[in-house]
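In: Sequence and predicted structure, then a few things I'm wondering about:
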Amino acid sequence: MKAGRTGDGSLAPDIDSILDRAAALLHAGELVGVPTETVYGLAADATNPVAVARLFERKGRASFQPISVLCGSSEMAFGLLANVPESAARLAARFWPGPLTLILRKRAEALPDLLTAGLPFVGVRIPDHPLTLALLERFGGPLAAPSANRSGHLSPTTARAVEDEFGEEIALVLDGGPCRVGVESTVVSLVHRRPILIRLGGIPQELLEEEIGSVDRETDSPCLSHRHYMLRTPLFLVRTPEAILLPERKEAGFLAWGPCPEGFSLCRSLSLTYRLDEAAGNLFRQLHELDDCGLRRIYAVLLPDRGLGCAINERLRKAADASASSGNLPEGGYASSPASPSSS
């Protein structure tokens, strides 16, 4: 069941009763789809091992992959942790609520080991979405909330995509409208002497470094699993649309950066005006649309490799690599050079 917004996009007049129902379902160990500014999450009571186990089962998620949690305040988040270094406090003060997950050492008794895959660390963040913040306040505790998709599928950025993914397997989906950011949160580990950027996302690396100095990059992490972006349709990254011959375009889709080129069976533009923020918000929705149309293949170009463009390119490369690893890509692999105007 979907609830939360009316047909014109405004909040439903019975939102209090909807939030009460959602909180009651969570306290009973059920799963609820929730909106955030990044992607929709599949939420469970983070302190309930049975609910967390149900979350792993519904997503088809490997038990060795830890799940991060959503909190309604810094006090709630920091209350789960054994200590909070100054760097974490500074990042939280600047970017929370927002698309930043901080990995820190947890208090042993605060969360079940299943949630963190037996590791002594946990990822925490405060989402920047009024509906889910209201739910967190109503619920009164942290929510385990990975993206609301089965493992290996694209992350959802609308309530409809969550419904299409899980149907009656979850009791309720809160409809908060399309996700504003559209790519997952940036993930930073602060458990070592130097901060490590685990995953590119809604907060660019440059902004993190403005606050806490240089940040190392991690390239071997469960967060970077290529299978997380598996498409049914092969994805082929090219340098420019001109590299694709006209006969090859007839049964193909194209994910454009700027205006759509001619000749493709279906084209979607991440941003006609070369805006990276708009492109991030459109990425998963447009990949879903192209993937659902029965095309033989999808072509895409990479964006300028800076700011949010880095996060978008990372997800496109993962999806293309997943296609290649399953033997779906056409000969020639894919190119990684962006060929488009700069954006603001």
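Out: Sure thing, it's come through.

In: Please count neighbours and contacts with C-alpha atoms only from this point.
Out: Noted.

In: For V84, give me its contacts.
Out: V84 is in contact with F78, L104, counting by CA atoms under 8 Å, 6 or more residues apart in numbering.

In: Which of the helices or strands spans D321?
Out: Per DSSP states H and E: D321 is located in helix 308-325.

In: Give me the buried positions along that helix.
Out: Using 16 or more other CA atoms under 10 Å as the test for burial, helix 308-325 gives 308-324.

In: ok, residues contacting that helix?
Out: Outside helix 308-325, the residues that reach it (CA under 8 Å, 6+ apart) are 183, 200-204, 225-231, 233-237, 276-277, 279-280, 283, 302-305, 329, 333-334.

In: next up, a second structure to put side by side with the first:
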Amino acid sequence: MKTEIVSVDNLSTKELGYTQAVAFLNAGETVAFPTETVYGLGAVATNEKAVSKIFGAKGRPQDNPLIVHIAEKEELNAFTANIPKIAQVCMDAFWPGPLTIILPLKPNSLAKNVTAGLDSVGVRMPEHPVALELLRRLKQPVAAPSANRSGKPSPTKAEHVLHDLSGKIPFIVDGGATGIGLESTVLDCTSKIPTILRPGGVTKEMLEKVIGPVNESKSTDNAEAPRAPGMKYAHYAPNAPVYLIDASIQAVQDAVKSIHSNHEKVALIASEQFDGIEVDFFFSLGKENQLEDAAHLLYEALRSCDETEADLVLVPIFSKQGVGTAIMNRLEKAANGNWYKI
């Protein structure tokens, strides 16, 4: 399969890009497109055969549910039922935006492989002009996880998608670099107290200002089907193993010295305060305490490690405040729980 990529930021190819994308989706194919978080790999959510192509292209486990993307709230009527009032409040406050809401599923309304057999579905309305334009033209809900090989860092540029999925999908809508850089927050509104299943750009603090107390869920163990993407499996990892380390210049210097004594090369992903440490490869996450910048740069830094000869990757930890919670969620997944110890 040849993978075609067309820019909709270019006036000469804009109409062609949308027309081809809609045609591919209507024909039961997959299409990658940008959202404000990361690039997604979409298929029409009512077409089971089309949705199965997402899992095949990504190498994604079948029990990992997909998020459904819509352009208008009215589309919810076709596949959800008994929407809780608190979910409506969240929609009014945060849609369009990086918030996925888990809602009760109307039976036999979506392809079964979208929800992994669950009686609920995650839905969001993306805040990206390209995604919204595509969804409005298509007039159908689109199931879409991130457009990368399963387990690898999510794509924030069209070329990342092409690198991972060239020859596995037919079409990429190039809408430039994404903004936030981390996947959406997933909020379960079917539980007694709304529960964050995956942290993201809409933080716990932001939610609690609008709806009151919010719980935070821990990752699902391997025996249990996850209720949302990103809960169960190791994710976001480059080829070299990732190790977390205390955010101390001395701790990182000592670690690097130890690694070099073993004749190994190390990549460091960190804020600019660590730039003076003599590592083999350094990838900046911006200025200290600028968490939004760190979130935006994280996946590209993880991907860049694969273009080096690093034997391992060190990442100083972030405070779990605001979007720092989402950053640490992704880093803990990338490291699979590993901490560097001398």
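Out: Perfect, thanks for sending it. It should be emphasised that the depicted structure is a prediction, and the values quoted were computed from it without experimental measurement.

In: if we can go back for a sec, just the contacts of helix 308-325 of the first structure: which are in helices?
Out: Residues from these lying in helices, with DSSP state H as the criterion: L276, D277, A279, A280, L283.

In: Which one of those is nearest to E289 of the first structure?
Out: Distance to E289 of the first structure, by CA to CA, is smallest for L283 among those, at 10.1 Å.

In: Which position in the second structure pairs with the closest one?
Out: Counting by TM-score structural alignment, L283 of the first structure corresponds to L298 in the second structure.

In: Identify the residue nearest its match in space, chain neighbours excluded?
Out: Residue nearest to L298 of the second structure in three dimensions, not counting chain neighbours: L285, with 6.5 Å by CA to CA, 6 or more residues apart in numbering.

In: How many neighbouring residues does the one you found have?
Out: Neighbourhood size, L285 of the second structure [other CA atoms under 10 Å]: 24.

In: Quick one: map it onto the first structure.
Out: Aligned partner of L285 of the second structure by TM-score structural alignment: L270.

In: Am I right that its match is in contact with N282?
Out: Yes. Counting by CA atoms under 8 Å, N282 is a contact partner of L270 of the first structure at 5.7 Å.

In: from the contacts of helix 308-325 of the first structure, which ones fall inside strands?
Out: Counting by DSSP state E, the contacts of helix 308-325 of the first structure place L235, F236, L237 in strands.

In: Specify the local secondary structure of the residue of the first structure most remote from its centre.
Out: For the first structure, the residue at maximal distance from the C-alpha centroid (CA atoms, centre = their mean) is P247, at 35.0 Å. Going by DSSP: H, G, I helix; E, B strand; the rest coil, the secondary structure assigned to P247 of the first structure is helix.

In: Okay, helices next: where are they in the stretch 1-150 of the second structure?
Out: Applying DSSP state H, counting those that start in this stretch to the stretch 1-150 of the second structure gives helices spanning 14-26, 48-58, 85-94, 112-115, 129-138.

In: so how much does the shortest one differ from the first structure once superposed?
Out: On the superposed models, the aligned residues of the first structure are on average 1.3 Å from helix 112-115 of the second structure, with distances taken as mean CA distance after the TM-score superposition for the first structure.

In: How far off centre is that helix?
Out: How far helix 112-115 of the second structure lies from its chain's middle: 18 Å, per CA atoms, centre = their mean, to the nearest Å.

In: contacting residues around it?
Out: A45, E48, V51, S52, Q62, N64, P65, L66, I67, V121, A143.

In: same check, this time on the first one
Out: The set of residues external to helix 14-26 of the second structure that reach it, using CA under 8 Å, 6+ apart, is 6-8, 30-31, 42-44, 134, 137-138, 170-173.

In: Let's see that with 6 Å instead.
Out: Here helix 14-26 of the second structure makes contact (CA atoms under 6 Å, 6 or more residues apart in numbering) with V6, V8, A43, L138.

In: quick one: which two of those residues are the most distant?
Out: Within the contacts of helix 14-26 of the second structure, two members stand farthest from each other by CA to CA: V8 and A43, at 19.0 Å.

In: give me every residue that touches the residue nearest the centre of the second structure.
Out: In the second structure, the centroid-proximal residue (CA atoms, centre = their mean) is E183; its distance is 3.1 Å. Going by CA under 6 Å, 6+ apart, E183 of the second structure touches T37, G200.
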